[in-house]
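S.K.: my questions are about this predicted structure, shown below with the sequence.
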Amino acid sequence: ELLEYAKAGEFYSNHPIGKAILNYGSVEVSEWDIQGHNEKAGYGVNALYCGKEILVGSRKFLESHNIAIDSAEDFGTVVYIAVDSELLGRVIVEDEIKETSRKTIDELNAQGINVYMLTGDNQKTGRHIGKALGIDEDKICTNLLPQDKVSKLEEIKSKSKKGTIFVGDGINDAPVLAMADIGISMGKIGSDIAIESSDIVLMNDDPYKVLEALNLGRKNHQVVLENVGFALGVKIVVMVLGVLGIANLWLAIFADVGVSVLAVLNASKILTKKD
């Protein structure tokens, strides 16, 4: 019964937690039995199912509807379910840490990049996952709503000298993805609005691709500086030789066409770094 009402509330959800609930167990819900559905981003869902009013969402969401919940803080992401203003129970979803996540964060820290975790999960869950990932305790920010994530990123941006990158996948992450200097979303599990708001989409949802993108960006930047420096250097030298009457036509052609060809050849070395 609990799972049936939970699925009815999450029936139209694109959030990974909602999908996890919908895909769990053999209980099925008919769309024809859902007479109403209203989602409040970052809080929960208010639905009308088989004539009963269902609330599915966070502790704050149910408490805002005057439904009392005990003070115990469960481990994991907790989704509370209430029917006709009475608490029916809760569903606990635990995040699964990807194999490459710890490696990614370790290498980012080694490069001097500060890593923060912004999550809507409760403090107990957030700190447990953050510790497993090797994130400093003072950089683990929990119980954040979408507007709280925006405020926190603004605070982080004010401290950053080189800019910020935000990686996210949900509807709640969309404002922060758009606000960050570089927004990176997950292509497989990410919501449509998160993908639209981001600058880069990771098609296989592998966090280590964030590090690969940074390394590739550095290589591109290095090649651009090499090409600009080489091109300007050759042209200045030929210009000086021309003023002194030493440069001939062929040297001028080399300074123009030849430098362009050499710049292309220098840039093509990036192709050997595709792995």
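M.R.: Nice, I can see it.

S.K.: drop to CA atoms for contacts and neighbour counts, all remaining ones
M.R.: Fine.

S.K.: give me the residues contacting stretch 38-55.
M.R.: 5, 8-10, 33-37, 56-58, 60-62, 80-85, 120, 145-146, 171-172 (Cα atoms under 8 Å, 6 or more residues apart in numbering).

S.K.: any chance of a PyMOL selection covering the buried ones in these?
M.R.: Per 16 or more other Cα atoms under 10 Å, the buried members of the contacts of stretch 38-55 correspond to this PyMOL selection:
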select buried, resi 5+8+9+10+34+37+56+57+58+61+62+80+81+82+83+85+120+145+146+171+172
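
S.K.: doesn't Met186 make contact with Val201?
M.R.: Yes: using Cα atoms under 8 Å, Val201 is in contact with Met186, at 5.8 Å.

S.K.: in the helix or strand where Lys152 lies, what's buried?
M.R.: Using DSSP states H and E, Lys152 sits within helix 146-159. By 16+ other Cα under 10 Å, the buried positions in helix 146-159 come out as Pro146, Asp148, Lys149, Val150, Lys152, Leu153, Glu154, Lys157.

S.K.: putting a second one here so we can go through both:
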Amino acid sequence: MNKKQKRWRNRIVLALVIFIVVYAVEELGVLGAIFGAPGDLYASFALFLIPYLIAGYDVLQKAWRNIRHGQAFDESFLMTVATIGAFAMVFFPEAEPHMAEGAAVMLFYQVGELFQSYAVGQSRKSISDMMDIAPDYANIEQDGQLVEVDPDEVQVGDIIVVKPGERVPIDGVITEGVSQLDTAALTGESIPRHVEPGADVISGCINMTGMLHIRTTKPFGESTVSRILELVENASEKKARTENFITRFARWYTPIVTGAAVLLAVIPPLLGMGAWSDWILRGLTFLVVSCPCALVISVPLSFFGGIGGASKLGILVKGSNYLELLSKVDTVVFDKTGTLTNGTFNVVAIHPEAGVDPDYVLSNAAYAEAFSDHPIAVSVRQAYSGEIDQARIRDVKEESGHGVSAHVDEHVVMVGNDKLMAEHGARWHECDLTGTILHVTVDGRYIGHIVIADVVKDDAEQTIRDLHAAGVTKCVMLTGDRRDVAEAVGGKLGLDEVHAQLLPADKVSAVERLLGFERGDAKLAFVGDGINDAPVLTRADVGIAMGAMGSDAAIEAADVVLMDDKPSKIARAIRIARKTMRIVWQNIVFALAVKIAILLLAAIGVANMWLAVFGDVGVAIIAILNAMRAMRVKGV
């Protein structure tokens, strides 16, 4: 609890103690013995007024302030009118005294408000603790000394120093140092990430071991940490349709029930249907029950809890409207490269000819590709464990789209596709594996081939199974890759549809066609890397950006941002969204059902003020407790 909540709590405890003492004194007949009748009634009025004012003076102030500003119809107004009305029953001595009920209503209303404040604070804390990634300073080196400066003062291209235990304040590239980075606050991933010179690092990560020198690539205001904090802070502004409905409902509901309570208190006695005191008490009870705080508080709190719970797992949802849409997703469309696959080429197989050592095939290919920056060439060099002596290489010729040739130790080495082989009259043969095939010849003799492929992510297959288990009826992959490669990936993962050899515009058309098949409230989600898939992310009902650490395009275009590259988070995000919506509707149905029942009982005179207290405060507390379940995502 913060200091304000503690003062609030202490005030309520004091009022509660006084209330219990006064109530005991009244029930034991002490007031009657001292003051007689009707003096005991006025003494009771004065004594119960003390805990009432201690507990509720701020509610009375708020109600008066709102009335002056023309915004009367809120829960403060309802509580004020109902409780003052209960005390005003002193003017009807023939009726039972209701000062105790008036004080109790205010007391328990304040207990409920305090509990609600605590619940909202806990929900906000779960986000702020997880997102406690905003650095207070950045270290720069001046005259051989480290100086702490405001991160806003650091320019793009400046070198900052991050010591072990400190957070990386600004996005950049490591120029010096080797370390482990804790990315848990951003990704929910507990395993540290190894970094060394040349590695990109993003703000918000914690440097764990060695000192790092980082050249900044963005100003602080545009770095990952700033963008994420802005995203989280703005999430509450984008309300779900259900949340907006509750807000509009309360706006109309409150004046209607206030008017109904007035009519209930006035019309029947005017028609001679009973004593004024009875009907006024029914009207006051009706007012207490009608307070919509259970709905007005628990529904936004449920959404806020769902967003906070998701953020603990490194899933950032831009608003409760997207959480609601996500709960209705029945079709998930994936980009392939970087989403279901790692997006980097790897040597997956080496097939030498008979009598040839596989290392001989790989070493010749690595030497021939020594000077190329093509991703395929890089993957070949990474697979080769030896050092490449560039002095052994000369006369390198790149043949665009076909491959490369080079002299290595006076031998002519050719590495490339079947077109290169055919062009130079070399003998070669096909491979059964799916991927990019690099044929290798030495002095015109075919020595074998290397298979290079974009490797499927470890959890991609499980992702599709989890999505189907979660009720997603169709998982589709769109890719610009070759059809045979796409179908091989689709078959391995168990996808329902695969569409290959698509340009970016074709992907938008494919998504629009799939959207045309959606029926009722069903929604379509597109999952991409957030950079070249921005048009499709925007077109889908829900755009989900994968592996978006530091990607401005992802944070801008997507509705849901996954802070690591694990597609398995998608099924968890959908389950969190559905759990949140279940909680929202549980609260709506429960609160309305109880209130309608007690309102009817109050109208016919069966419900007393104590039942009204439960109908308001009790229902609110139960709904808030239920809403807080949305924050628990451990087993989701």
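M.R.: That came through, no problem. Not measured: the values here are computed from a predicted model.

S.K.: and the TM-score between these chains?
M.R.: Overlay of the two chains. TM-score (TM-score structural alignment, normalised by the length of the first structure): 0.67; 218 aligned residues with a Cα RMSD of 3.7 Å.

S.K.: show me the contacts of stretch 38-55 of the first structure that map onto helices.
M.R.: Mapping the contacts of stretch 38-55 of the first structure onto helices (DSSP state H) picks out Tyr5, Ala8, Gly9, Lys60, Phe61, Leu62, Pro146.

S.K.: any chance of those in TSV, plus distance to Asn46 of the first structure?
M.R.: Output for those, formatted as TSV (distance: Cα to Cα, whole Å):
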residue	distance to Asn46 of the first structure
Tyr5	11
Ala8	10
Gly9	7
Lys60	13
Phe61	10
Leu62	10
Pro146	19
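
S.K.: ok, so of the residues you listed, who is nearest Ile236 of the first structure?
M.R.: Pro146 (53.1 Å; Cα to Cα).

S.K.: how about that closest one, nearest residue that isn't a chain neighbour?
M.R.: Closest residue to Pro146 of the first structure apart from its sequence neighbours, by Cα to Cα, 6 or more residues apart in numbering: Asn172 at 5.0 Å.

S.K.: hmm, Leu145 and the one you found touching each other?
M.R.: Yes: Asn172 of the first structure is within contact range of Leu145, at 7.4 Å (criterion: Cα under 8 Å).

S.K.: distance of the residue of the first structure positioned farthest from its centre from Met239 of the first structure?
M.R.: In the first structure, Gly245 marks the outermost C-alpha relative to the chain mean, sitting 59.0 Å out by Cα atoms, centre = their mean. Distance, Gly245 of the first structure to Met239 of the first structure, by Cα to Cα, to the nearest Å: 10 Å.

S.K.: now do Ala252 of the first structure
M.R.: 9 Å.

S.K.: go on, Thr100 of the first structure?
M.R.: From Thr100 of the first structure across to Met239 of the first structure, the span is 52 Å (Cα to Cα).

S.K.: ok, those two, which is more surrounded?
M.R.: Comparing Thr100 of the first structure with Met239 by other Cα atoms under 10 Å, the one with more neighbours is Met239, at 16 against 13.

S.K.: tell me the SS of that one?
M.R.: helix (DSSP: H, G, I helix; E, B strand; the rest coil).

S.K.: residue in the second structure paired with it?
M.R.: Met239 of the first structure maps onto Leu599 in the second structure when the alignment is built from TM-score structural alignment.

S.K.: which SSE is the closest residue in space to its match that isn't next to it in sequence in?
M.R.: Sequence neighbours aside, Phe286 is the residue nearest to Leu599 of the second structure in space, at 5.8 Å (criterion: Cα to Cα, 6+ apart). Assigned by DSSP H and E, Phe286 of the second structure belongs to helix 276-290.

S.K.: who touches that helix?
M.R.: With Cα under 8 Å, 6+ apart, helix 276-290 of the second structure has contacts from 78-79, 81-83, 85-86, 89, 92, 95, 105, 254, 257-258, 261-266, 268-269, 595, 598-599, 602-605, 607-609, 612-613, 615-616.

S.K.: relative to the first structure, which residues correspond to the following helix or strand past it?
M.R.: Downstream of helix 276-290 of the second structure, the next assigned helix or strand under DSSP H and E is helix 293-312. On the basis of TM-score structural alignment, helix 293-312 of the second structure is assigned to no residues in the first structure.
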